[in-house]
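Colleague: Structure for the following, please:
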Amino acid sequence: MSPRKRTATAALPPPVSPERHAALRGPLLSWYDRNKRDLPWRRTRDPYAIWLSEVMLQQTQVSTVIPYWERFLARFPTVKALASAPLDDVLSGWKGLGYYTRARNLHRAAQEVVERFGGKFPPTAEELITLPGFGRYTAGAVASIAFGEPAPIVDGNVARVLSRLFEVEGLPGDRDREATLWALATELAKGERPGDFNQALMEHGATTCRPESPLCLLCPVRDGCFAYRKGRVHELPPAKVRAAPRKLFLALAVWPHAGTLLFARRADKGLFGGLWELPAVEVDEETPEAEAVQRLSSTLGATLALEGTLDSVRRQLTHRDLTLRLLRVSGGPRPTKSAAFQELRWCTPQEAEALGMSTAMQRALDAVLGHGVLGGDAPAAPAPAKKKAAGRTTRKATGG
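Modeller: The predicted structure is shown next:
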């Protein structure tokens, strides 16, 4: 059993009077009934389907999530089906969404729901938050939407709405600010239809009380918004300063043999944790190819020879500017295990389709196959050391 997660007791903000409570909840619920988007997870009260949507929507746009949600549910229609599925199948079904820790936590939480709760989700946020991957927001969303518990939620959209309605100061992430927002959300969740009200707050922030160009003239609670009254809508909340993405360079071993390539499964923690890849090591931008191959040899416990540089693949992740250098190698004997990876496997391209692989690594594999490395195993032309590859495939992504 996972240890129970605890949250600090927040100091209450100025109390929400009954009159203000009613003046905010009623209009927002009526506005939601008229204006809510027709999203597939809003047509069900199945806690499994609702939970899946909430996890997928973290860091991912609604338009992207809808087809993934539908395909994932078709593949794993119940929490028991998800719990019994191999992790590789789950990661494969998640391919392209990024932030793969979400998928691993989904799998672990499904198994705990089956083991601890007989395959039925507990109906309270207090119990849900003990499951892997369930933070305070996810627990509140599932408890309120699926079970009607008056549990609060605060995500980016809700935080923006409450910051403006109540003129809450402070930068995103500030402890006092977060405590105030959660306390306000707790008060406002009390009343009829708590799940719909929480969704109304989120919908209002996503479509009307937007970060830029907010539609204040269409706001149903404009008259009760402190920031609007004082002309501070564009000041609240203040923008969070984001650090520039860190440049990260990985050298990948492209090792063909008899129609297969060598794949490795990473450790569960860290970037692309638990996913499959062409075996990779971190290098510097100016690391010579020969030195990169030496590092790959040491990592795999095999003697490798550089046959040539195939390509470079770039991916823009949220916190990293990633460059994958594809180095065609040969060697022997062929390894079947390595202390640096959970597992090694020689796979055909068709077999690799079933592996849980990040979008970045899938693009790398696509580039490798585009060079025809499995067509007779003919080596590529050797590239001089330190020379950057001329060909470059560039993609943008949120989570790899």
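Colleague: C-alpha only now, for contacts and for neighbours.
Modeller: Fine.
Colleague: quick one: contacts for Q61?
Modeller: Taking CA atoms under 8 Å, 6 or more residues apart in numbering as the contact definition, Q61 lies against nothing.
Colleague: now it: how far from V55?
Modeller: Look at Q61 and V55: by CA to CA, to the nearest Å, they are 12 Å apart.
Colleague: where's A83 relative to A189, distance?
Modeller: As defined by CA to CA, A83 lies at a distance of 32 Å from A189.
Colleague: cool, and P18?
Modeller: Using CA to CA, P18 is found at 13 Å from A189.
Colleague: what about these two, which has more around it?
Modeller: Each of P18 and A189 had its neighbours counted (other CA atoms under 10 Å), and the higher figure belongs to A189 (23 against 8).
Colleague: Sticking with the closest residue to that one other than its chain neighbours, tell me its helix or strand.
Modeller: For A189, the nearest residue in space outside its immediate sequence neighbours is P150; the separation is 5.2 Å by CA to CA, 6 or more residues apart in numbering. Counting by DSSP states H and E, no helix or strand carries P150.
Colleague: do you know how far P150 is from T138?
Modeller: When distances are taken as CA to CA, P150 and T138 turn out to be 14 Å apart.
Colleague: just to revisit the earlier point, surely the residue nearest to A189 is in contact with E187?
Modeller: No: contact between P150 and E187 fails when scored by CA atoms under 8 Å: they sit 9.1 Å apart.
Colleague: and the gap between the nearest residue to C219 once chain neighbours are set aside and G224?
Modeller: Leaving out its chain neighbours, the residue that sits closest to C219 by CA to CA, 6+ apart is T208, at 6.8 Å. Distance from T208 to G224, counting by CA to CA: 15 Å.
Colleague: before we go on, could you also do this sequence so I can check it against the first one:
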Amino acid sequence: MEQEAIKTFFSTELLGWYRLIKRDLPWRKNRDPYRVWVSEIMLQQTRVDTVIPYYNQFMDKFPSVTALANAPETEVLKSWEGLGYYSRARNLQAGAKEVAQRYGGIVPDDKAAVAGLKGVGPYTSGAIMSIAFNRPEPAVDGNVMRVLSRYFCLEDDIAKPSTRIGIEKLAASLIPEGAAGDFNQALMELGALVCTPKSPSCLPCPVMEHCAARLSGRETELPIKTKAKPPRAEFRAAAIVAGSGEHADKVLVRQRPATGLLAQMWELPHLELPKDKAEWLSEASPKEQGELAEMISRMVETDTGLLIRPRSWFTDADHIFSHIHWKMRFYLADLGEERSASEDVAAAASSLIGLTAAEAASAYKVDSQAEEAEVIGTYRWISKSDMETLPFPNLFLRILKQYWE
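Modeller: Now for the predicted structure:
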């Protein structure tokens, strides 16, 4: 069969299959470009089943571009809590503000304008233009590259930008006239449900008859993709500091900087260990554990004026970002029942942070104003109910829930 006939077969059969079996997903109820935009951002590197409840909640809270543009960032991040990759939420809101300011709150039917929005790359702009406006624009993600690499037996490395550009041109040439939105969703659907990464289900595939990879027995070899570097390990120690007095039943948390990883989200106080002390998280002598506790105490004291006392190990936990792997140890700590440097308190402190009793008695002094303050710089005392409004990364959300349980 000629190449053009093979292309026509692919487009016709795939489109017919999709219209027959397409899933009933909340973002497919209409072609509102804002709804399409939100769904495509949420679906990046996230499973459909995971996204559905978040999407429904998000659209209830921010039903329009204007509503999202005018919302406090904290509320947006809180609604995103648990989805990860929080820069997606910030970029989405930044893009909504651009649409509100430049286009009166209406997503424009213009490829250049949509592609210029914050956080909107070639795939997302193609998805919005094709699904919402039925423009013949390709929307090439990992699913699409996998499907087309197999069907046409393409051997170029899909991790290379040049390969993506080539597949975008191929995908554009396959779009049936007047059916761009359905066709692009059909490609994504096939990759998600049938032409899966490790075990493609070739028998129910609507285009298996002319799939070059299947015909040559290479469906599990393709696509070719160079492996990404594994995320680098970072070893961190954190403290769950229990309050006392007016802060009883509260814990000390801090807000991350306004830019960078997990910007402006809340977390438990923690520090990165020097590489030569990384093994302390797996095995450490009592003296080394004492030094680690002292490092945490000094960090909090420097930041807040509070001298905390790490008392015991709570748990170990990992969190993997795209480029970093946090390996963390959490300690339970407190401010002590008495705020004077009495001998018994000093002795307790010395046994945990590696100081002599005399040194601890001298060092164990706290700024009473700092201890009483609700907010200390970027730190603040929170209760369990505050978790309902403050956005936390998954790791700290999980640890705090475990602590309060």
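Colleague: Overlay them and tell me the TM-score.
Modeller: Counting by TM-score structural alignment, normalised by the length of the first structure, the TM-score of this superposition works out to 0.81. Behind it: 350 aligned residues with a CA RMSD of 2.3 Å.
Colleague: Could you check which of P150 and E187 of the first structure has the larger neighbour count?
Modeller: When neighbours are counted by other CA under 10 Å, P150 comes out ahead of the other of P150 of the first structure and E187, with 26 against 17.
Colleague: show me what contacts the more buried one?
Modeller: For P150 of the first structure, the residues meeting the contact criterion (CA under 8 Å, 6+ apart) are 143-144, 186, 189-191, 194-195.
Colleague: which helices and strands sit right next to whatever helix or strand A5 of the second structure lives in?
Modeller: Here A5 of the second structure sits within helix 3-21, counting by DSSP H and E. Under the contact criterion of 3 or more CA pairs under 8 Å, 6 or more residues apart in numbering; DSSP states H and E, the helices and strands touching helix 3-21 of the second structure comprise helix 161-174, helix 180-193.
Colleague: Dump these into TSV; add distance to L352 of the second structure as well.
Modeller: Formatted as TSV, those follow (distance: least, CA to CA, whole Å):
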stretch	distance to L352 of the second structure
helix 161-174	54
helix 180-193	53
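Colleague: closest one to V147 of the second structure among those helices?
Modeller: Proximity to V147 of the second structure (CA to CA) singles out helix 180-193 among these, at 5.9 Å.
Colleague: Tell me who's in contact with the counterpart of the residue nearest to C219 of the first structure in the second structure.
Modeller: Taking TM-score structural alignment for the superposition, T208 of the first structure sits opposite V194 in the second structure. Applying CA under 8 Å, 6+ apart to V194 of the second structure gives the contacts 200-202, 204-205.
Colleague: can you rerun that using 7 Å?
Modeller: Counting by CA atoms under 7 Å, 6 or more residues apart in numbering, V194 of the second structure makes contact with 200-201, 205.
Colleague: which one of those residues is nearest D344 of the second structure?
Modeller: Distance from D344 of the second structure was checked for each of the contacts of V194 of the second structure by CA to CA. The minimum falls on P200, at 66.9 Å.
Colleague: Now that closest one: closest residue in space that isn't a chain neighbour?
Modeller: Beyond its immediate neighbours in the sequence, the residue positioned closest to P200 of the second structure (CA to CA, 6+ apart) is V194, lying 5.9 Å away.
Colleague: how about the helices in the stretch 151-300 of the first structure?
Modeller: In the stretch 151-300 of the first structure, the segments counted as helices under DSSP state H, counting those that start in this stretch are 156-165, 175-189, 194-207, 226-229, 289-300.
Colleague: ok so, going back, quick one: buried ones out of the contacts of P150 of the first structure?
Modeller: Burial of those was assessed by neighbour count (16 or more other CA atoms under 10 Å); the buried members are 143-144, 186, 189-190, 194-195.
Colleague: How much space separates the residue nearest the centre of the first structure from G93 of the first structure?
Modeller: The residue at the geometric middle of the first structure, judged as the C-alpha nearest the mean C-alpha position with CA atoms, centre = their mean, is Y99 (3.3 Å). When distance is defined by CA to CA, Y99 of the first structure is 13 Å away from G93 of the first structure.
Colleague: next one: S63 of the first structure
Modeller: Distance, S63 of the first structure to G93 of the first structure, by CA to CA: 17 Å.
Colleague: likewise V158 of the first structure?
Modeller: When distances are taken as CA to CA, V158 of the first structure and G93 of the first structure turn out to be 30 Å apart.
Colleague: cool, and Y32 of the first structure?
Modeller: 32 Å.
Colleague: Which residue ranges of the second structure form strands?
Modeller: 232-242, 251-255, 266-267, 270-272, 309-320, 324-334, 375-376, 379-382 (DSSP state E).
Colleague: Which of those sits closest to R164 of the second structure?
Modeller: Shortest distance between R164 of the second structure and the strands of the second structure, using CA to CA, is found for strand 324-334: 25.6 Å.
Colleague: related to what we said a few turns ago, out of the helices and strands packed on helix 3-21 of the second structure, deepest packed?
Modeller: Here the criterion is mean neighbour count by mean count of other CA atoms under 10 Å, and of these the winner is helix 180-193, at a mean of 22.
Colleague: Return the list of helices and strands in contact with that helix.
Modeller: helix 3-21, helix 142-151 (3 or more CA pairs under 7 Å, 6 or more residues apart in numbering; DSSP states H and E).
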